Structures are given as structure tokens and as C-alpha cells.
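>>> sequence first, then the predicted structure:
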Amino acid sequence: MWLNNILETIGNTPLVKLNKITEDLPCTVLAKVEYFNPGNSIKDRMAVKMIEVAEQEGKLKPGGTIIEGTSGNTGMGLALAAIIKGYKCIFTTTDKQSKEKVDILKAVGAEVVVCPTNVEPEDPRSYYSVSKRLATEVPNSFYINQYDNLANRLAHYEQTGPEIWEQTEGKVTHLVVATGTGGTISGAGKYLKEKNPNIKVWAVDSYGSLLTKYFETGEIDMKEVHPYITEGIGEDFVPQNYDMSVIDKFTKVTDKDGAVMARRIAKEEGIFVGYSAGSALQGLFQLKDSLKKDDVVVIIFHDHGSRYVAKVYNDQWMMERGFLDVKTFKDIINGRGTKRLITVQPTNTVAETVELMQQYDIEHIPVMNGNGPIGSVSENGLFQKVFNNPDIKSEAVENVMEKPYPLVAFETPVERLSSLITKENGAVLAKDEKGDYHIVTKYDVLQSLAK
């Protein structure tokens, strides 16, 4: 049996047990993997629902234009629905969102306006304000407003909550959501608590968001608000979709912890998730002391990792922000003490070089002149040459030397070093801050990775 259009594939996403990454938790953890929706995120659910309600209420008319401020995923859901239903789309987003998200929105026919992140919501340049302004300027348009449009949480009350209840056969004890607009946690949480009031609903927030402080005190404290990198969660205002009475606890997760955890999920569970899924699981770990053996935790994995390839899954981006704890050439050198670099001059003999190798128990020696490295000699290479011609021992090294070792930056990651060290090229060199040369061999790399 076929489906009539792509929108009919939304929902009924799988619930997948996490194993390796949660082995230290006392309970069962099940991930609701929402990237199986056609737009690769949970936002497809509420995007279609908001359009349907707007149509029913006469706010969205045939041939109209949908306008929305989005971090990317809601826009994707709206764009898919617009294609099927015959609407145009104009989306505003922030300059902190990944380029992939913007490109994807354009690929499905949307017009995208990128706005600055670090401005107040009321600022006329904010993506909230720009979307509202466009709704007054564009004829036959409707501003969806996912933050205050209660069809958002209705979608999760009608769909996400019932799916979780049925898939766990009513055994769910906790729902964990990294929350932004409040629709998922309020809608699904409300449904689940109606089925079992003892179910705990935990919200995961980001540092730089005011939601946690508001939940705890009822106070909107703008001092809590500061720029943060995590995408799709947290807010600098309180959307109307929040029903705080449904939520039992909030916890905040750092930008770094969320990004690192997302990468772990991909590597340890084979589930290629986005930034907010990493934050959600990190938040669960932060609350693990409240968990018991028989608990069944359902955690929302909001979207797909392909939206974050240039960010969370890019080593350089992670390292630039101090999110990736990687060992470098410098770490290897610092870890082995004050050993000096053994070198030879081009005029040194092969016999002298072999003697140095034996004296210092080393396999690789750079050949240096006053300008730096000009070649190299290796134990294996010399052995072959001396074996074939014993008289070569009296010759100058410059007559038998091999090509120089690659010269790399002192902060080069170990993973990069391992790709530069080959059978033909047994070491790499780097200069420290003082201008002194150091060498790293395959043996050094293996020792470093084993620690």
C-alpha cells in the first residue's frame, strides 16, 4: 500500500534502546529517534499541525505565504507541508544556525532571511521581530509563530505522547526533553501525566537561556541571558507553549557538554543525532542520582546530525571552541620530558650515525644544516644500504639520506600525525615556541593513544 504524499510519513518514529553509552545508568533508556520524520526532525509534527489549524481557522488561505522565525527544523517541516499544500514560505533565522540548515531550507524552495543572534527579542533586527514585520508587509501571508501557537503543543499531545505510551506499553517513568519552544515537553508531558501522574517530566536547558530561572522562581531575569552556541533549545523569553505545571525539573547543559555527547551518541550507538540530542542525554546524566533500577526513561532525539556536519561533527570547529580534548604534537613532547633532539650533519658518516642510533636507542634521525632539516636517516633504511654495501659506512650521510620528515605545527592533533607517519616516512618534526625542533615517531603516537 502506498502513501498519498510525503506528509503521511510523519510520526510513528522508532523507540530505540541505548546500550553502551548508558551502561553506567541504573535504568533503561529509550531514545525516540525523531530524525525518521521526512524533514529529519520532530518539528515536522507541529509544523503540519499548525498549518492545519490555521487553515481550519481561515488564517491561511489558498496560495498564501507562510512566515516564520525558525532555527531551521520547523522551517523544514513547514516547507515540506507548503510544497504539498501549495503555499510559499519566508523564514527568518539567526546567524548562529548551521549553514546546512539554511541551505536545506533554500533547497526546498523557501526564502531565508538571516538575522543577528546577539540582540534582544524586541530589537527590530531580531529574527522574531523581522518575521512579525514581514507578516504585515507580505500580502496574503500568515505568521505561524511556533512559540505562542498552541497547535504546536497540541501536535505532541495528540501524537508524540500517545506514541511513547503505546511503544513502552505504559511502562515509561520519565520523559526527558531538551526544550526550546516548549511544545514537545508540554504536549507530550501533559498526555503522559494524564495516563500516569507519577511520570516525571524533565527539561534540559542551555546556559544563556532564562527558562530554568523562570521555572524555579517565576521571574523573567534578563541577567540570565547571554549568547550561547547550542542550537534549537533554550530561549531569551517564555513562549506561551510552556505549561510549567507539567514539568518536574529543569537542568542546564553547557555548549561543550552537549556537543561532546552528540558525538558520543553517534560513535557509541550508531545514531547520528543533532546538537540538542546531545544536550538531552547530557542532562539525563546530570540527573542520574534521581533514577532507579526499574525506571524506563524516554529521551527525545530531536533531529539528524547531518545538520551539524560543519559544526559539532567538525574537529576544527570543536577545537577552536575548546570543545574537543585532543592530544597534540606538543602534548607528546611535554609528556616525555626534556629529551633533546638527536641530529646529524650532512658530513657525518654513516658509521657515526649508526653509533648514535645505538647509543640513544632511536630509529629515526633528522639530517640538519644551518637552515634546518634537509633530509633524514632511518634504522631500516641504513640497514638495507649497509647490508648491500658494507663499505658505505665510511661515506657521508648526505650521500645516503632520505627525504626530510614532514614539518607540522606544534599544536597538530595526534590523529593528524598518525596519517602523516607511513612506512616510507617514519616521523614528523615541529618547532616549539622557542624555535627548537622536536621529533615524533610512530612509537610516540602509539604510546600517546594508549594512555
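Now that the structure is in, tell me what you want to look at.

>>> going forward, measure contacts and count neighbours with C-alpha atoms only.
Fine.

>>> contact partners of the host helix or strand of Ser131?
Assigned by DSSP states H and E, Ser131 falls within helix 127-137. Applying Cα atoms under 8 Å, 6 or more residues apart in numbering, the contact partners of helix 127-137 are 67-69, 91-94, 114-117, 121-124, 141-143.

>>> swap the cut-off to 7 Å and go again
67-69, 92-94, 115, 121-124, 141-143 (Cα atoms under 7 Å, 6 or more residues apart in numbering).

>>> make a ChimeraX selection of whichever of the residues you listed turn out to be buried.
Buried residues within those, by 16 or more other Cα atoms under 10 Å, are selected in ChimeraX with:
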select :67,68,69,92,93,94,115,121,141,142,143
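
>>> nearest to Leu25, of the contacts of helix 127-137?
Checking the contacts of helix 127-137 against Leu25 with Cα to Cα, the nearest one is Thr94 at 36.2 Å.

>>> how about the contacts made by that closest one?
Contacts for Thr94 (Cα under 7 Å, 6+ apart) come out as Ser71, Val114, Cys115, Pro116, Thr117, Tyr127.

>>> next, count neighbours for Asp44.
Asp44 has 28 neighbours, counted by other Cα atoms under 10 Å.

>>> quick one on the thing from earlier: tell me which residues of the helix holding Ser131 come out buried.
For helix 127-137, burial by neighbour count (16+ other Cα under 10 Å) applies to Tyr127, Tyr128, Ser129, Val130, Ser131, Lys132, Leu134, Ala135.

>>> reformat those residues as a markdown table; add distance to Pro26.
Output for these, formatted as a markdown table (distance: Cα to Cα, whole Å):
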| residue | distance to Pro26 |
| --- | --- |
| Tyr127 | 42 |
| Tyr128 | 42 |
| Ser129 | 46 |
| Val130 | 47 |
| Ser131 | 45 |
| Lys132 | 47 |
| Leu134 | 50 |
| Ala135 | 50 |
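
>>> try this one side by side with the last:
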Amino acid sequence: MLPAKPPVHESVLDAIGGTPLIRLAALGAGLAAPVYAKVEFLGIGGSVKDRAALAMVLAAERDGLLRPGGTIVEATSGNTGIGLAIVGRQRGYRVIAGVADKASAEKSDILRAYGAEVVLAPTVVPMEDPSHLYHVVRRLAEEIPGAWLADQYDNPANPDAHIRTTGPEIWDQTGGRVTHFVAGVGTGGTITGTGEYLKEVSGGAVTVVGADPESSIYGGGDGSPYFVESIGHFVHPDTVEDRWPESYRKEVVDVMEQIPDRESLVTTRRLAREEGILAGPSSGTAVAAALRVARELGPDDLVVVLLPDSGRSYLSKVHSDAWMRQWGFLEESQDEASQARRQGRGQESQEGEPQGLRPLLDGAGPVVAVHADATVGGALETLDGAPGGVAPVVLARAARPYGVSAIEVVGSVSRDALVAALADGSAKPAAALGALVGPALPTVGVGQSVAEARAALGATHPGVLVLVDGRAVGVLPRTALVG
């Protein structure tokens, strides 16, 4: 029997949606319930956000918000901007994408390739900070004549796109057999719209599962930074009012699975190596959650997990061994399959654990950090327990349950510098640290070698900050590395 004839389209916009389901036979081996991946990166723009982009532009045109010759402006981690660039340029609009400065470089390159203008802005600042990406794009939309802010976080056309397309596709593709739908939560549009449709058409029988980075606020985390792009909800410690997107209706989600960064990233890499599916890290988060859910199900159940985007946008990050080791997600002698088995089965065996820098950290205790708003006197008290009298300076005012994220480290401070400043009168005990904060310590992953740590140390740094899963676990002073 010949396969179905591939569709013929008059425009790339007609090719948005209609992505296949692929069974995860390798990662799902041994599970009674089948797990199928909705591979959204096979869409025309390489991500699920094409659907929302098209829906938002068409709605804006219909409502008179976007007129011929206008400009589309949006804040994006990359994917929505790419979708808007494709749709917008096809329909004759200028497109400006405000991109988070922590997003992968590949995404900005792709945006420019599609003809969008890219403006980089920070997101690891308080929401009230005028330099925050949220405010940057709003100023652009106000200042440019004929500009329209897509505002995916609060635009009802975002979840509506999935009510009309993604949900019906999954229901039809599974013949109504789907019992569990798993997706990450970013703007919330995908899980809200798809989940709402599947619940309605199934009479409430479909369970909707949110996959969330462990420290994300959505799933009950502490709001500290994480290393999975495009999903979750980070809250800067100085943010006054936390605001959730209107595109996300949390009542649609029945269960939230909190996935540690390492499990997300390792699962992403296993998707490529064992399933032949090169996806982004948020796909790894969703698949890790789907596998957790499927382990508790039977043969009458069917799990569909949505994979939002392609791994081609993350070749310099999750799919790079060097990047994974640099941030402490890969360790020498520890293969990813054994990591995944321990995470999936709850095994605690340390057999075959790597060496790397771990032996040098033995007995060092938890990392000692000085908070950015500390006084000189307070910092000195904290430094009493710091190895080598040096400590990172961090954004968080109080200890976070998941530890200090490397993203929150803004500098370093040494006991010698503070004592000298007090002695010569240039600082007082009650004064803020201010200019006494030095450059941030160089970071090394726990799986890197002593030679690599020495290279990072250089000739002037007093120590290095050692990372496990992107979080600081200790400081190795110069004396511990060079003797």
C-alpha cells in the first residue's frame, strides 16, 4: 500500500501545524502505557510557536490592531519571534524581536535569517527594572508608528490556536485513545489550549500534566534561575509584584511534575541518541515528566507528550559536551544512561561516580555566599566560614532551597580586601559593599579536571566557583589548586 500523498501548499503559512506523533520506543521500553511524542519541531518554523504566531497575527489584522505596513514587536525566548518573523514577513510587516540575553545564540541567528530585527535585553533583573525585556518591547511598540505588540503572554489568540489545532490533531491522531497529555508551561498557551480541548472532547477523561523546571514558580519551586529555556517561571529576588501570564489557566492542569535541570538535559540528549529525535531542552523536561507519569499507568492508557522545538537551536548548549561539563551537568566517567537510570528508578548507588573536582571539595561544606545588599561588617562575618576567605556575591537575599544558581552570581568579595578597607578608613562596618565587590570568580563544572580549573584560575583570581547542575556547590581557593 502506498503512503498517503504529501500535501501541497500554496504558502508556508498553510503548512503550519499538522505535525506527526512518534512513539518513544526506546525511552518508553518496558512501560505498559505507550508514550507518543507530538514533534512540533517538524513544523515550518521549527517550533510549536508557529501556531500561536499565525493565530495572533490574523486576530490582530481582524481586529484592526495591525495594518498594512505595520510593525510586529514581541518579547521572546526565540521561538515565538521566529514564528512571527515567518508569518509577519510573509504578510508584509516589519518584525522586531526582543530576545532574552540568556537565550541561545542560534535563535537570534535564525531570527535574523528570517528577516527579523533582534534587540537583546536582560530578564535576570527585577520586573520593575526599565531595562527588563518586558519594558523594552513595550517602549518600542509605543514609539514606533503603526507598531503592534503581539504580547503572547496575555494574548487570548495564543491558547485559542491550540484549542482549534493542536488539541483536535492529537484527538484525531490517537483515535480518541489519549488519556494523558504532557507539556511544559511557558506562556501557558500550549498546555491551556490543548488541555482545555482534550478535556472537553473526552468528557473530562484526559489528564493534563504540566512539566516544569524544579525551581520554577509554576510547580512550587523557589523561583531561582534554571537552565531550560522557554518554559517555567523565574522570579528575580528584587521583583516587587510577581505576575503570571493570562495565557496560562492553571485550573486546566491536573498535575505538575517538577523536573531537575540535569534530568531534563540528559533526557534531551537521550532523545537524540536513542530515538533519533533532536529536540530542545524543554522537550527533555516534558519527556522526563511523561515517563514518570507512564510508569504508573497500564496498557489501556496512552500518553502524548508535546516536544516544542528543535535541538538545532541548542547545539552550543545542551547538545554540546563542553557546555554540559562547563556547567556541571556532565561528569567524567559517568555516562548519561547510568544517570538516567538512577533518576528514573530512584537508585542511589554511587558506584562508578566520577572524580573530577569532587575529591577537592570533600569536607568543604556548603558554599558560603555574600548577598549583594550585605554591609561590610555583615560580609566579614559571613567570610569567617569561607574557604580561603573568598566568597561569591549573589543576588538572592536569603538562601534558596535549591541552592545558589550560577546565573545569580554577580561578583566576589575577599576578607583581605574588606579588612584593608576598614583599616585605611575607606569603608565602615555599616556601609554597603559597593566598590569592594570584585569580579565574579571563574566557574568550573565539577566534572572538569584540575588542569582545567587551574587554567580558569589564571594568574589573579583568588579561587574558582565549582558548579553542579549549574549551581554553586563550593569555592576552591588558589591554595587548593596550585599548592
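That came in fine, so what should we check first? Everything numeric in this text was worked out from a predicted model, so none of it was measured.

>>> so which strand or helix has Lys385 of structure 1?
helix 379-388.

>>> which residues of structure 2 does that helix align to?
With TM-score structural alignment applied, helix 379-388 of structure 1 matches no range in structure 2.

>>> follow-up on the earlier one: just the buried residues of helix 127-137 of structure 1 now: which is nearest Thr179 of structure 1?
Using Cα to Cα, Tyr128 is the member of these that lies nearest Thr179 of structure 1, at 17.9 Å.

>>> and the closest one, what pairs with it in structure 2?
So, by TM-score structural alignment, Tyr128 of structure 1 is matched to Tyr134.

>>> for that match, give its distance to Asp151 of structure 2.
Per Cα to Cα, to the nearest Å, Tyr134 of structure 2 is found 10 Å from Asp151 of structure 2.

>>> got it, and Ile144 of structure 2?
Distance of Ile144 of structure 2 to Asp151 of structure 2, computed by Cα to Cα: 16 Å.

>>> which one's more surrounded, those two?
More neighbours surround Asp151 than the other of Ile144 of structure 2 and Asp151, with 21 against 13 (other Cα under 10 Å).

>>> spatially nearest residue to the more buried one, not counting backbone neighbours?
Computed as Cα to Cα, 6 or more residues apart in numbering, the closest residue to Asp151 of structure 2 that is not its neighbour in sequence is Glu74, at 6.2 Å.

>>> that neighbour sits in which helix or strand?
Glu74 of structure 2 belongs to strand 71-76 when assigned by DSSP H and E.

>>> mind giving me the packing neighbours of that strand?
Under the contact criterion of 3 or more Cα pairs under 7 Å, 6 or more residues apart in numbering; DSSP states H and E, strand 71-76 of structure 2 touches strand 94-100, helix 133-143, strand 147-149.

>>> can you pull the contacts of the most centrally placed residue in structure 1?
Residue closest to the average C-alpha location in structure 1 (Cα atoms, centre = their mean): Val312, at 3.0 Å. With contact taken as Cα under 7 Å, 6+ apart, Val312 of structure 1 is in contact with Ala259, Met318.

>>> how about it, secondary structure?
coil (DSSP: H, G, I helix; E, B strand; the rest coil).

>>> give the aligned range of stretch 275-292 of structure 2 in structure 1.
With TM-score structural alignment applied, stretch 275-292 of structure 2 matches the range 269-286 in structure 1.

>>> repeat that for stretch 156-169 of structure 2.
Across structure 1, the stretch matching stretch 156-169 of structure 2 (TM-score structural alignment) is residues 150-163.

>>> buried ones in that stretch, by neighbour count?
By neighbour count with 16+ other Cα under 10 Å, stretch 150-163 of structure 1 contains the buried residues 150-157, 159-163.

>>> sort out for me which of those are in strands.
Judged by DSSP state E, strands contain none of the buried residues of stretch 150-163 of structure 1.

>>> what about stretch 29-47 of structure 1, how long is it end to end?
First-to-last residue span, stretch 29-47 of structure 1, Cα to Cα: 27 Å.

>>> what span of structure 2 is it aligned with?
The aligned range for stretch 29-47 of structure 1 in structure 2 is 35-53, by TM-score structural alignment.

>>> quick one: Ser245 of structure 1 is in a strand?
No - secondary structure of Ser245 of structure 1 (three-state DSSP): helix, not part of a strand.

>>> that one pairs with which position in structure 2?
Ser245 of structure 1 maps onto Glu251 in structure 2, by TM-score structural alignment.

>>> same question for Thr70 of structure 1.
That one, Thr70 of structure 1, aligns with Thr76 by TM-score structural alignment.

>>> okay, its match and Asp261 of structure 2: tell me how far apart.
From Thr76 of structure 2 over to Asp261 of structure 2 the distance is 21 Å, taken as Cα to Cα.

>>> kindly report the same for Gly195 of structure 2.
In terms of Cα to Cα, Gly195 of structure 2 sits 25 Å off from Asp261 of structure 2.

>>> pick out whichever of those two has more residues nearby.
Between Gly195 of structure 2 and Asp261, counted using other Cα under 10 Å, the more crowded position is Gly195 (30 against 23).

>>> would you agree that one falls within a helix?
Yes - counting by three-state DSSP, Gly195 of structure 2 is part of a helix.

>>> any idea what it aligns with in structure 1?
Taking TM-score structural alignment, the alignment pairs Gly195 of structure 2 with Gly189 from structure 1.

>>> isn't that match right up against Ser245?
No - judged on Cα atoms under 7 Å, Gly189 of structure 1 makes no contact with Ser245 at a distance of 9.8 Å.

>>> give me the common contacts of those two.
Shared contacts of Gly189 of structure 1 and Ser245, defined by Cα under 7 Å, 6+ apart, are absent.

>>> equivalent range in structure 2 for stretch 86-102 of structure 1?
Counting by TM-score structural alignment, stretch 86-102 of structure 1 falls onto residues 92-108 of structure 2.

>>> now do the matching stretch: distance to the chain's middle.
A distance of 16 Å separates the centroid of the chain from that of stretch 92-108 of structure 2, by Cα atoms, centre = their mean, to the nearest Å.

>>> quick revisit: now, the buried residues of stretch 150-163 of structure 1 that are in helices?
Cross-referencing the buried residues of stretch 150-163 of structure 1 against helices under DSSP state H gives Ala151, Asn152, Arg153, Leu154, Ala155, Gly161, Pro162, Glu163.
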